[in-house]
Structure formats: C-alpha cells, structure tokens
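Colleague: model this:
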Amino acid sequence: MNTGATPDGRCRAEQLDHALKIVIVRTFAYGESRPVTRFFNLVLVYNKGAAFSFLADAGGWQRWFFTGLGVVVGLFIIWMLYRHTGQRLFCFAISLILGGAIGNVVDRVVYGHVVDFLDFYVRNYHWPAFNVADCAITVGAVLLIVDELRRVRRH
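Modeller: Here you go, the predicted model:
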C-alpha cells in the first residue's frame, strides 16, 4: 500500500545513523573527542538512558523499557502511515521519527546502550551528545508541528 511517503526518510536516517556509528566506534576510544569546528566535536559516548541521559543510572531495567517503548511507538507509527496515506508531509515526518527510533532501538538491543557522537558547544557549555537518529526524530517532530499548523490554517 502506498502511504503517500517514500521510505527514503526512514531508510536514509537509519542507514546514515548506522554507518556513522560504525565509523565512530571503530576509530574512537570511549570518551575521545576530536574538534571539527570551534563549536562542534565528534566524540564517542554511550547513553544507557533516554534523551539527555535521562535514567542512565537506573540500574539496567531502562534498556528494555526504552527498547519496548521504541517498538510500541514504531508499530504505532506504521499503523499511522497506513491510516494517513494522502498526507505526504505527515507521513514523511513520522517516517523520520520511525527511522530514528529504529536506529536507537537497534543500538539498545545490540550494544545495551545508544551510541552518541555529535557534540555541539559554546565555550564550556556542551549540549548533551546525540546522534543522527536523534536528529531524524527531532526533524520529524518539527515537521509534524509544521504539518499541523498548515492543516489548522486550511480549516
């Protein structure tokens, strides 16, 4: 069934996330940081929790909780894709979210943690490290808001 969106968003987000994580894990030591610009480093860190390392020190149960949550959300998104076949931006947005969720769920299952490697900072303030899967989820969420604002304007 044509969902109105190509799988490109999901597949490309997953593939880019996976490929970059492989390169970083193979070429960086844990905690190693390499400057790229005056405000951006590549770094290898592991996140056992959720966004911003929420619950990272919870004792291990969070690995399976967030894995299960990712699977449930993924199934819900797939269901939504089939229900909203004519809404291209909506479907693309949730496809990005799905791709990001899959990328992080795979990390949790395979490694027991999420691999993060993008480190943006201003002076000594560092934003928590993240990865391409997180970017896909964030861009997808922003596109959902844009889609809803456009829908509200039309009605």
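Colleague: going forward, measure contacts and count neighbours with C-alpha atoms only.
Modeller: Will do.
Colleague: contacts for stretch 44-62, please.
Modeller: Contact partners of stretch 44-62, identified using CA atoms under 8 Å, 6 or more residues apart in numbering, comprise 24-25, 28-33, 63, 66, 108, 112-117, 128-129.
Colleague: again, only using 6 Å
Modeller: Stretch 44-62 is contacted by residues 30-32, 113-117, 128 when judged by CA atoms under 6 Å, 6 or more residues apart in numbering.
Colleague: wait, which of those is closest to residue 86?
Modeller: residue 114 (33.8 Å; CA to CA).
Colleague: the closest one reaches residue 107, doesn't it?
Modeller: Yes: look at residue 114 against residue 107 with CA atoms under 6 Å: they come within range, at 5.1 Å.
Colleague: how about this one, so we can line them up?
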Amino acid sequence: MNRARLLSVYQMPFLLMAVIIGLDQWTKKWALAALSTPIPRCWKEVTLPDGRRASQLLNESITELQQILVAPPQGVSCWANTPADHVEIFHSWFWLRYAENRAAAFSLTESIPEWFRMPMLITVSILAVGGVLWWLWKLGSEHLVLRVALGLVLGGAIGNLIDRVSLGYVIDFIDWHLRPAYGWAWTFPTFNIADSAVVCGGALILIFGGKAEGKTEKKSTDQTTSDDETFTEAST
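Modeller: Predicted structure coming up:
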C-alpha cells in the first residue's frame, strides 16, 4: 500500500479525530471530577521547627484522598465537598450537568434491554468507524469539507466508544433547555463533545456529500471519455 497515499488520505482527518477525542475525554474527566465526584480535602497535624502545631494539606490524587477519607490514619482529618448538581452558564438555557447515558446519543434506544443494547451500540460504533475509514479511502485526498466532516464523525464515534467499552455508559454534561418565567419548559437531551462532533460532521455530509459524489462521478466519466478518445486516436 502506497505510504504517500495513506498520508494524503488519512493525515488531516486523523489529526482532527485526535483533537476531538482528546477534547471529549478531557471534558468528560472534568465533568466527572467537578460535577459528580465528591472532592476530599485531607490534612495532617505537623510540628513546626519552633514547636508550634499546624495543619498541612495533603497533596494527593483524588483517588488516594478518597481512600484516606474512608479510614483516615491517626493525626489526619478529612472532609468531602460534594460539588453542586449543576453549573449555570446561562440560567435560562445553558447548564453543565453530569449524566450517565447507557443508550445512544441523545438518549436514543433507551427502550431496548441493556443486555442487548450495549453490545449492539459497541458493534454499530465499530462498523461506523470502519465505514468512515473506507469512505475516506474512496474519497482520496479530494473533497476537503467532506473529509473534515468524516474526521469529526470518526472522532465523535471513537470518543463515545471509549466510554462504552471502559465504563459501560457514556458521560454527558452539556444541558440545553428553555426555562422561561411564564411556566412551560423544554429540555434537550444532555450531550457531550463527541455527540456534537458527530452531529456537525453529519450535517456537513448532508450538505456537501451529494456535491462531492457528483464531482467524483463527473471526474470518473471525464477520465473514461478521455481514455476512450486516447484509445480511438491510437487505433487510427
């Protein structure tokens, strides 16, 4: 397989994919730590050089502090600050709120039994990744917008696939809603960066996919016509 073609086909979409996966996983870890996990604070009593007693904050990881919180050793005191249920960016329409989604994006497929749903979603994600890789290879180095779209879809699919395989669910934290003062409310299903990438990529595919396929077919037709003309000239 030609290495130059591999680079021309996959380099840009893979870089975009890596950015999406990195941003998605980082924001999910932030949501888990800031919006879900109690944050322990532990300190121990120490004696200063002048003989005075003081409290020294333990600079350990959250996991280690949680273990200390369960059974603090002698001379160590702990307390846990449970984060707020949500963070309000804009009160009436944009919150950050931790949620665990065991269904598909935007809570689709919730009605399917979990014993079947999770293997199905993992299988569909793997097939989708394979389909995107094949489509990128078919496109080659042309159709920049469509390759960007497929890179977004690839990053989003793998980002959520990592969650499903490692956790058994997907972490969501972006909460869009309308809560006006006059009574009614509308809430969009909680989502994440990976979902956003898939939706944006899908929208670009819907808008530009047909145009790209048309250009590919036209180029193929023109190439076939050119080959036929060359063959005819050679025959005469």
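Colleague: helices of structure 2, start to end?
Modeller: Remark: helices assigned in structure 2 by DSSP state H are 3-35, 62-70, 114-139, 144-167, 193-235.
Colleague: could you single out the most deeply buried of the ones you listed?
Modeller: Sort the helices of structure 2 by mean neighbour count, taking mean count of other CA atoms under 10 Å, and helix 144-167 sits at the top with a mean of 23.
Colleague: so that helix corresponds to what in structure 1?
Modeller: Across structure 1, the stretch matching helix 144-167 of structure 2 (TM-score structural alignment) is residues 88-111.
Colleague: how about residues contacting that stretch?
Modeller: 4-5, 9-10, 13-14, 67, 70, 74, 81, 113-114, 133-134, 136-137, 140, 143-144.
Colleague: filter the contacts of stretch 44-62 of structure 1 down to the buried ones.
Modeller: 113-117 (16 or more other CA atoms under 10 Å).
Colleague: export the residues you listed to TSV and append columns for distance to residue 57 of structure 1.
Modeller: Listed next are those as TSV, based on distance: CA to CA, whole Å:
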residue	distance to residue 57 of structure 1
113	12
114	14
115	16
116	16
117	19
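Colleague: filter the residues you listed down to the ones in strands?
Modeller: Among these, the ones falling in strands (DSSP state E) are 114-117.
Colleague: could the residues you listed go into TSV alongside distance to residue 85 of structure 1?
Modeller: Formatted as TSV, those follow (distance: CA to CA, whole Å):
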residue	distance to residue 85 of structure 1
114	32
115	33
116	33
117	35
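Colleague: pick out the most distant pair among the residues you listed.
Modeller: Distance extremes for these: the farthest pair is 114 and 117 at 9.9 Å, using CA to CA.
Colleague: circling back: quick one: common contacting residues for residue 114 and residue 107 of structure 1?
Modeller: Contacts common to residue 114 of structure 1 and residue 107, judged by CA under 6 Å, 6+ apart, are absent.
Colleague: in structure 2, which residue is closest to the centre?
Modeller: Nearest residue to the geometric centre of structure 2 (CA atoms, centre = their mean): residue 194, 2.7 Å.
Colleague: what is the equivalent residue in structure 1 for that residue?
Modeller: Following TM-score structural alignment, the counterpart assigned to residue 194 of structure 2 within structure 1 is residue 133.
Colleague: now the closest residue to that match other than its chain neighbours: how far from residue 27 of structure 1?
Modeller: Excluding its sequence neighbours, the residue lying closest to residue 133 of structure 1 (CA to CA, 6 or more residues apart in numbering) is residue 100, at 3.8 Å. The gap separating residue 100 of structure 1 from residue 27 of structure 1 is 23 Å, by CA to CA, to the nearest Å.
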